[in-house]
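# Sequence and computational prediction follow.
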Amino acid sequence: MPDYFNWIKAWHIISMVCWFAAIFYLPRLFVYHAMSEDKISQERFAVMERKLYRGIMTPAMIATWAFGLWMVVLGWDVYKSQGWLHAKLTLVVLLSAYHGACGFYRKKLMDNPQFKSHVFWRWFNEIPVFALVAIVILVVVKPF
């Protein structure tokens, strides 16, 4: 691996942490948005959700993918036969789909804050926890 590989890995981890922070917080905002009853609160949550999704969550996802793929390209000879990486990438693709669902739901909430209950959003908020646990175990333990 090149000397700068650990720098790429560090930026990958930093961007991943930012992505997960946002991906945990946005659905929590959905909970509060769905529970809000006045127009001012609903508009405030819509602005917060938009800024979080566009200003932090999406750039962090793009950076996570960019640094991750850069590492895979640099280490392809080592990584190509390692099953843990294939499993991790599958989970990251699914997490990216979750990210897209958050964007879809964000727009739906602007038009109808009560189209899903706050209970739905509380459960929806738990999904990325499973991805995070599995991804960290795959990367650290490398079970296959």
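Perfect, thanks for sending it.

# drop to CA atoms for contacts and neighbour counts, all remaining ones
Will do.

# now the helices for this protein?
Along the chain, counting by DSSP state H, helices occupy 5-35, 39-52, 58-74, 76-79, 83-111, 118-124, 127-141.

# Let me have the ones you listed in JSON lines, adding mean neighbour count as columns.
Output for those, formatted as JSON lines (neighbours: other CA atoms under 10 Å):
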{"stretch": "helix 5-35", "mean neighbour count": "19"}
{"stretch": "helix 39-52", "mean neighbour count": "16"}
{"stretch": "helix 58-74", "mean neighbour count": "18"}
{"stretch": "helix 76-79", "mean neighbour count": "12"}
{"stretch": "helix 83-111", "mean neighbour count": "16"}
{"stretch": "helix 118-124", "mean neighbour count": "16"}
{"stretch": "helix 127-141", "mean neighbour count": "14"}
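
# Quick check: the gap between the residue of the chain most remote from its centre and residue 114.
Largest separation from the mean C-alpha position in the chain: residue 38, at 29.3 Å (CA atoms, centre = their mean). With distances taken as CA to CA, to the nearest Å, residue 38 is found 12 Å from residue 114.

# next one: residue 23
Look at residue 23 and residue 114: by CA to CA, they are 21 Å apart.

# Equivalent analysis for residue 1, please.
Taking CA to CA as the criterion, residue 1 is separated from residue 114 by 51 Å.

# ok, second structure coming up, stack it against the first:
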Amino acid sequence: MFDFLALAYPWVLALHIVSVISWMAALFYLPRLFVHHTERVGLEGETHALFSMMEFKLARIIMRPAMHATWTFGLILVFTPGIVDWSMVWPWTKGAAVIAMTVFHTWLMFRMKAFQRGENHLTGRQYRMMNEVPTVLMFIIVFSVIVKF
């Protein structure tokens, strides 16, 4: 089993990176849609329905599968022999940041459902600020993996 994981490593790593890129793109874009939905569209009418559909498709067709793929390929990498040294700090900081990214993802899903129900209570400025969360987490993840502190 472990020999297979070592052989598959470059393929799994490539799939993990593609999944992360897809997930991050959606995590960056969905809050921006919320900003425009809040500031320009409102919570009723045809444009509201259009934005709700765009947000739903982004979240369900791109963001959710990308998150699942990121987690799946990431866990395969974790179980590949020789990849993770658990005595170092970096796997723990990366893991904590990935969990935080997943919590942010979940928060976005709740916000999307609120928009669909016409119940948004946050401002465009608040969504802009929340849009920085995945950026900070991305820095923690990338520097943890590359610098391996």
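Sure thing, it's come through. As the structure is a computational prediction, the values presented were derived from the model and not from experiment.

# Who has more neighbours out of residue 1 and residue 114 of structure 1?
Legend: neighbour count by other CA atoms under 10 Å for residue 1 of structure 1 and residue 114, higher for residue 114 (17 against 9).

# quick one, what contacts the nearest residue to the more buried one once chain neighbours are set aside?
Spatial nearest neighbour of residue 114 of structure 1, excluding adjacent residues (CA to CA, 6 or more residues apart in numbering): residue 34 at 5.1 Å. Residues counted as contacts of residue 34 of structure 1 (CA atoms under 8 Å, 6 or more residues apart in numbering) are 109, 113, 114, 115, 116, 117, 118.

# Could you report the separation of the counterpart of residue 34 of structure 1 in structure 2 from residue 29 of structure 2?
In structure 2, the residue paired with residue 34 of structure 1 is residue 38, using TM-score structural alignment. To residue 29 of structure 2, residue 38 of structure 2 is 14 Å away according to CA to CA.

# And residue 54 of structure 2, by the same measure?
The gap separating residue 54 of structure 2 from residue 29 of structure 2 is 11 Å, by CA to CA.

# for residue 60 of structure 2, same thing?
Between residue 60 of structure 2 and residue 29 of structure 2 the computed distance is 13 Å (CA to CA).

# Which single one of the contacts of residue 34 of structure 1 is nearest to residue 19 of structure 1?
residue 109 (21.1 Å; CA to CA).

# just checking, what residue in structure 2 corresponds to that closest one?
Residue-level alignment of residue 109 of structure 1 against structure 2, with TM-score structural alignment as criterion, gives residue 115.

# How about residue 97 of structure 1?
In structure 2, residue 97 of structure 1 lines up with residue 103, judged by TM-score structural alignment.

# Residue 16 of structure 1: what's it in contact with?
Residues touching residue 16 of structure 1, when contacts are defined by CA under 8 Å, 6+ apart, comprise 60, 61, 63, 64.

# typo on my end, residue 80 of structure 1
With CA under 8 Å, 6+ apart as the criterion, no residue contacts residue 80 of structure 1.

# Now render the contacts of residue 34 of structure 1 as TSV, adding distance to residue 92 of structure 1.
TSV is the format used below for the contacts of residue 34 of structure 1 (distance: CA to CA, whole Å):
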residue	distance to residue 92 of structure 1
109	25
113	29
114	30
115	28
116	26
117	27
118	26
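
# Could you single out the nearest of these to residue 11 of structure 1?
Top of the list for closeness to residue 11 of structure 1, among those and by CA to CA, is residue 109 at 32.7 Å.

# My guess is the closest one contacts residue 115. True?
Yes: judged on CA atoms under 8 Å, residue 109 of structure 1 makes contact with residue 115 at a distance of 7.0 Å.

# what separates residue 2 of structure 1 from residue 62 of structure 1, distance-wise?
The value you get for residue 2 of structure 1 to residue 62 of structure 1, if CA to CA is used, is 23 Å.

# what's the matching residue for residue 62 of structure 2 over in structure 1?
Going residue by residue (TM-score structural alignment), residue 62 of structure 2 aligns to residue 56.
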